[in-house]
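Colleague: Predicted coordinates and the sequence they were generated for:
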Amino acid sequence: MLVREVMTAPVVTVPRTWTATQAVRLLCEKDITAAPVVDESGRMIGIVSEMDLLRGELEADPRAYLHFAAASDARPALEVEEVMTPNVKTVREDTDVLELVELLVTMGMKSVPVVRGDELVGIVSRRDLMRMLAAGGDDADQ
C-alpha cells in the first residue's frame, strides 16, 4: 500500500505568524495532533505538534518553588514559528506505507507531511494508519 492511499488531503496548515494560542485552538477544533507550518508563499517551513505547543504555552508556576520569584509582566504571545519543529521529515506519495511506519516508530513521530517535490500535498498521522487497519476487517473473517 502506498502513502497516497492513506494520507489526509487537503492538509490543515498553520501560518508561521499565528500565535501559539491560535494554533492550539485550530488543532483542537480540527481534532488533529499536528499541522505543517507555512510561510507567506505557502511553503512548508516546519511542523507544530501538540507537544511543541504545550512546551511553548505552559510555564513553571512560581508557587511550586521554595524561593519566591518576583512576578514579571505578562510575556508577549509566542508565535508558532518560535515553538515549531523546523527540520521536518517528509515522505512522497509513492512511499510504501511500511517505510512510513518505520519512520514513525524510529523517529517517535505522530504525523508526517507528504510532499510532491516542494509542494505539500497531504499528511499521514498514526490515526490515519489506525483507520486503515480498522477498515481492513478482522483477520478471522478471511
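Modeller: Arrived safely. Numbering: from 1, shown residues only.
Colleague: all contacts plus neighbour counts: C-alpha atoms, from now on.
Modeller: Will do.
Colleague: now the end-to-end length of stretch 108-120.
Modeller: 21 Å (C-alpha to C-alpha, to the nearest Å).
Colleague: contact partners of that stretch?
Modeller: Under the criterion C-alpha atoms under 8 Å, 6 or more residues apart in numbering, residues 3, 7, 11, 33-34, 36, 43-44, 89-93, 103-104, 121-126 lie in contact with stretch 108-120.
Colleague: If any of these are buried, give me the PyMOL selection for them.
Modeller: Burial among the contacts of stretch 108-120 is assessed by 16 or more other C-alpha atoms under 10 Å; the matching PyMOL selection reads:
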select buried, resi 3+7+11+33+34+36+44+90+91+92+93+103+104+121+122+123+124+125+126
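Colleague: Could you check how far Ala23 is from Met84?
Modeller: Distance from Ala23 to Met84, by C-alpha to C-alpha: 10 Å.
Colleague: Can you check which residues contact both of those two?
Modeller: Between them, Ala23 and Met84 share the contacting residues Leu53, judged by C-alpha under 8 Å, 6+ apart.
Colleague: returning to that earlier point: let's see which of the contacts of stretch 108-120 end up in strands.
Modeller: Of the contacts of stretch 108-120, the ones assigned to strands by DSSP state E are Ala34, Pro36, Met44, Val91, Arg92, Val121, Gly122, Ile123, Val124, Ser125.
Colleague: Below is structure B, check it against A:
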Amino acid sequence: MPKHPEHKLQPEDFVNALREMNTYIDVMVDDLVELNARAEKYARLRAAEGHSIADVMTHPVITVRADSSLAEVAHLFVIQRISGAPVVDGEERLIGIVTDADFLRVLGVPGHHPTHNLWHTLEALFVHNLEFPKPENRIADLMVTNVVTVSAEQSIHDAIDAMKKHRINRIIVCDDKRRVTGILTHTDLMRIFFDRVRGNTFKQSGK
C-alpha cells in the first residue's frame, strides 16, 4: 500500500472551517479550539482525496450468478467468510448484489433494520417460527438490483460519502461497462485508518 501523505493544515482548511462555523469575527479561545478541530477534519479529507479507490479496494472480487441457488451461495459465504457478493451476468456485468441481510430478510428477520442489533437478530432466529426458503430457490429472487457503485478512479472520500448517504457497509467498484473491478467495505476503510495510526506511531517513536 502506498505511503499516506501527511495532512498538514493549510489556509484553505481554516477557511472551510470558518465557513462551516458561519463566523469570521469575535473568535474566542473556545472558538479557536473548535476551529482547529474543524480545520484538521478538512485536512484529513484533503489527504483522503490523494488516494483513489483503486489503491485500497479488494480485488479480484468473489461474484455469483443470478441463477445460482440459495444453498450454493450460502455455502460460498461460509467457505469464503464473506457477508455479501455482487451478482453478475455472463459478461461479468453487475446486475445486483446479495448479502447475508437479504437471506435474513426472506426469513422475516430484520437483520439490517437501524433499530435492531445483533441480539435482536439472534432472538428472531431462535424464538420465532421461521419459514425457510427452499434451498433450490435462485439468487435472482433474492438479490437487490438497485446497486450503489463507484469507479476505481474516484477518491476514498467519494466512497465514504456514498456509503454514508445510502447507509451501506460495502460499495461495488465498476468500470464504464458495469463490469465489477473491485469492492470496498467498511473493513477496508478501518484498515486505512489503523495503517495511518500505526504510521504516525512509528514516526513519533523514530522507528
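Modeller: Ah, there it is. Owing to the predicted nature of the structure, the values given are computational and were not obtained by experimental measurement.
Colleague: TM-score for this pair?
Modeller: Scored by TM-score structural alignment, normalised by the length of structure 1, the superposition of the two chains gives a TM-score of 0.81; 133 aligned residues with a C-alpha RMSD of 2.5 Å.
Colleague: sorry, back to before: let me have the ones in strands among the contacts of stretch 108-120 of structure 1 in a markdown table, extended by distance to Leu98 of structure 1.
Modeller: Below are these laid out as a markdown table (distance: C-alpha to C-alpha, whole Å):
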| residue | distance to Leu98 of structure 1 |
| --- | --- |
| Ala34 | 21 |
| Pro36 | 22 |
| Met44 | 24 |
| Val91 | 12 |
| Arg92 | 13 |
| Val121 | 19 |
| Gly122 | 17 |
| Ile123 | 15 |
| Val124 | 12 |
| Ser125 | 13 |
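Colleague: In three-state terms, label Gly137 of structure 1 for me.
Modeller: coil (DSSP: H, G, I helix; E, B strand; the rest coil).
Colleague: List the contacts of it.
Modeller: Applying C-alpha under 8 Å, 6+ apart, no residues contact Gly137 of structure 1.
Colleague: how about it, what's its match in structure 2?
Modeller: Correspondence of Gly137 of structure 1 to structure 2, assessed by TM-score structural alignment: Val197.
Colleague: what's the answer for Leu120 of structure 1, then?
Modeller: Match for Leu120 of structure 1 (TM-score structural alignment): Val180.
Colleague: With Cys28 of structure 1 instead?
Modeller: Aligned counterpart of Cys28 of structure 1 in structure 2: Val78 (TM-score structural alignment).
Colleague: How many residues are close by its match?
Modeller: 10 (other C-alpha atoms under 10 Å).
Colleague: That one and Ala71 of structure 2: what is the separation?
Modeller: 11 Å.
Colleague: now Lys165 of structure 2
Modeller: 32 Å.
Colleague: Same question for Leu94 of structure 2.
Modeller: Counting by C-alpha to C-alpha, the separation of Leu94 of structure 2 from Ala71 of structure 2 is 21 Å.
Colleague: The closest residue to Met143 of structure 2 other than its chain neighbours: what's it in contact with?
Modeller: Using C-alpha to C-alpha, 6 or more residues apart in numbering and skipping the chain neighbours, the partner closest in space to Met143 of structure 2 is Val98 (4.7 Å). Val98 of structure 2 sits next to Gly84, Ala85, Pro86, Val87, Ile139, Leu142, Met143, Val144 when contact means C-alpha under 8 Å, 6+ apart.
Colleague: between the residues you listed, which is nearest Phe103 of structure 2?
Modeller: Taking C-alpha to C-alpha as the measure, Leu142 is the one of the contacts of Val98 of structure 2 closest to Phe103 of structure 2, at 7.5 Å.
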